[in-house]
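Q: Following is a predicted model, sequence given first.
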Amino acid sequence: MCASDDTAARIDELQFALGEGPRWEVVRTGRATIIPNLLEDSNARWPIFGEAVSRLGVGALFVFPLILGAAVVGVADMYRHTAGNFTSAQTETARTLAAVAAAQAVMRATVAAGREWAMPTAIAPEMRREVQQATGMILVQLNTTATEALIRLKSHAFTANQTLEEVARNVVTRQLDFRDIPE
């Protein structure tokens, strides 16, 4: 829904685009994932994400589930530039903030989904509507499945060293046509 700064936005983008990283573990398990030394831990668990995030100068990641009822409705990613753990008080504060944020996140997502012309930004990507639109356009351009179209979109973003949103925007504005890209 939002990011506190460019580094946080990039961490979010990498996990979304690559489909790997601690957030996916948190969504799957419903339990926080604490990585006090990202350089030691992330490459084994999430090799592509670990390699990419190491270039951002991030030393530690703390990912907490946003739980509403029995459902994980999102995650709160936090980072620090140096390696190190949260204190028990900081961990408890993060858990409390995540619990409070869950209902707000659901309300914000519901409102954003109802806005026809919402304009997402890098630090507030909303529902990544352009990614969904671009996936549909690529699906038609290549006469393929939605899964394959999204994989091609993510792959192109990664190899072009662009964010997924940048590539999606180029597809939606018809500056990029996947029929013109060699396989």
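A: Structure's in. What do you need?
Q: Every contact and neighbour count from this point should use C-alpha atoms.
A: Fine.
Q: Near T33, how many other residues are there?
A: 18 (other C-alpha atoms under 10 Å).
Q: who's in contact with it?
A: Shown in contact with T33 (C-alpha atoms under 8 Å, 6 or more residues apart in numbering): 22-23, 25-26, 62-64.
Q: Repeat the analysis, applying 10 Å as the threshold.
A: The neighbourhood of T33, defined by C-alpha atoms under 10 Å, 6 or more residues apart in numbering, consists of 22-26, 61-65, 77.
Q: Check it against this one:
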Amino acid sequence: MDGRRRERLWRLLSERAPGGSGWAGVVVALVVAELGVEGAAITVRTASRVQDLAAASDDWTAALEELQYTVGEGPGVEAFETGGPVLVEDLRADHDRWPGLTDSALPSGVAAAFAFPMQAGAIRLGTLSLYRRQTGELSADELADALVLADLATTALLTDSSGAEPASAEAHEGYYDDVNVATGMLATELRVSLEDALLRLRAHAFSNHLPLTEVARAIVLRQLRLDAPPD
């Protein structure tokens, strides 16, 4: 990894840090400013596909990350599973790769996506995702910067998790807490596994064109009931 490139990006990151918004939030803001993309997000992921949104540059980006969680596919999911970058310069051309994602994401205006795994040693922690409204690949310099920033994002995530400054209280709130609670409720009520409960939650959200978090919240508040399918 280019030491001078890393030093430059770390300096820029440190200069932005006094804003007090949490290191993860500072990283995604820097990504948008430096890499010519419209959106960036840091998402924590696990092998069982549980995830949480650590930081997003805006609501548009957060919605794209949530959509990947809802349909269970996309560049972020693939980057985490393979351990390598997933670079998609034209989502429309890759429709067959992730049909559930592209059918729902393209109307929002996204045209290209780039996802990078975040790792600490052999442990995979999540992904740094970048989104553009125009098609086109990352330049050689942008790609090199993105790889460094994915590494810095890992440090940011671990720093925020430890409670070190400048992390804010909001950085520790679980974006998908309602999804986790709703999944547990469904598993108990329908007497199915947590995996099956999450699958039904996702299916309902996707088929009704609703955010997964909105469906989960309705279940937690007992405003929505998903009955078991007939045998």
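A: Cool, got the structure. Being a predicted model, the structure only gives us computed values, none of them experimental.
Q: coming back round to it: looking at the second structure, which of the contacts of T33 of the first structure still make contact?
A: Retained contacts for the contacts of T33 of the first structure in the second structure, judged by both residues aligned by TM-score structural alignment, their matches' C-alpha atoms under 10 Å, are 22-26, 61-65, 77.
Q: is it possible to export the residues you listed to TSV including secondary structure?
A: Supplementary listing: these in TSV, determined by DSSP: H, G, I helix; E, B strand; the rest coil:
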residue	secondary structure
P22	helix
R23	helix
W24	helix
E25	helix
V26	helix
L61	strand
F62	strand
V63	strand
F64	strand
P65	strand
D77	strand
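Q: any chance of those residues in TSV, plus distance to E165 of the first structure and neighbour count?
A: Output for those, formatted as TSV (distance: C-alpha to C-alpha, whole Å; neighbours: other C-alpha atoms under 10 Å):
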residue	distance to E165 of the first structure	neighbour count
P22	21	25
R23	19	25
W24	19	17
E25	23	15
V26	23	21
L61	23	25
F62	24	20
V63	22	24
F64	24	27
P65	24	27
D77	19	22
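Q: what about the longest helix in the second structure?
A: The helix spanning the most residues in the second structure, taking DSSP state H as the definition, is helix 140-162.
Q: Next, the mean deviation of that helix compared to the first structure.
A: Superposed on the first structure, helix 140-162 of the second structure shows a mean distance of 1.7 Å to its aligned residues (mean C-alpha distance after the TM-score superposition for the first structure).
Q: following that helix, which helix or strand shows up next?
A: Scanning forward in sequence from helix 140-162 of the second structure by DSSP states H and E, the next helix or strand is helix 177-190.
Q: Give the buried residues for that following helix.
A: Burial within helix 177-190 of the second structure, assessed by neighbour count using 16 or more other C-alpha atoms under 10 Å, is assigned to 178-180, 182-187.
Q: swap in stretch 71-90 of the first structure?
A: Neighbour-count burial for stretch 71-90 of the first structure, counted by 16+ other C-alpha under 10 Å, picks out 72-80, 83, 85-86.
Q: Strands - which of these land there?
A: Using DSSP state E to define strands, the subset of those located there is 72-80.
Q: buried ones in the longest helix of the second structure?
A: So helix 140-162 of the second structure, judged by 16+ other C-alpha under 10 Å, has buried residues 142-143, 145-161.
Q: Make CSV out of the kept ones among the contacts of T33 of the first structure and add distance to S42 of the first structure.
A: Compiled in CSV, those are given as follows (distance: C-alpha to C-alpha, whole Å):
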residue, distance to S42 of the first structure
P22, 8
R23, 12
W24, 13
E25, 12
V26, 14
L61, 10
F62, 12
V63, 13
F64, 16
P65, 19
D77, 15
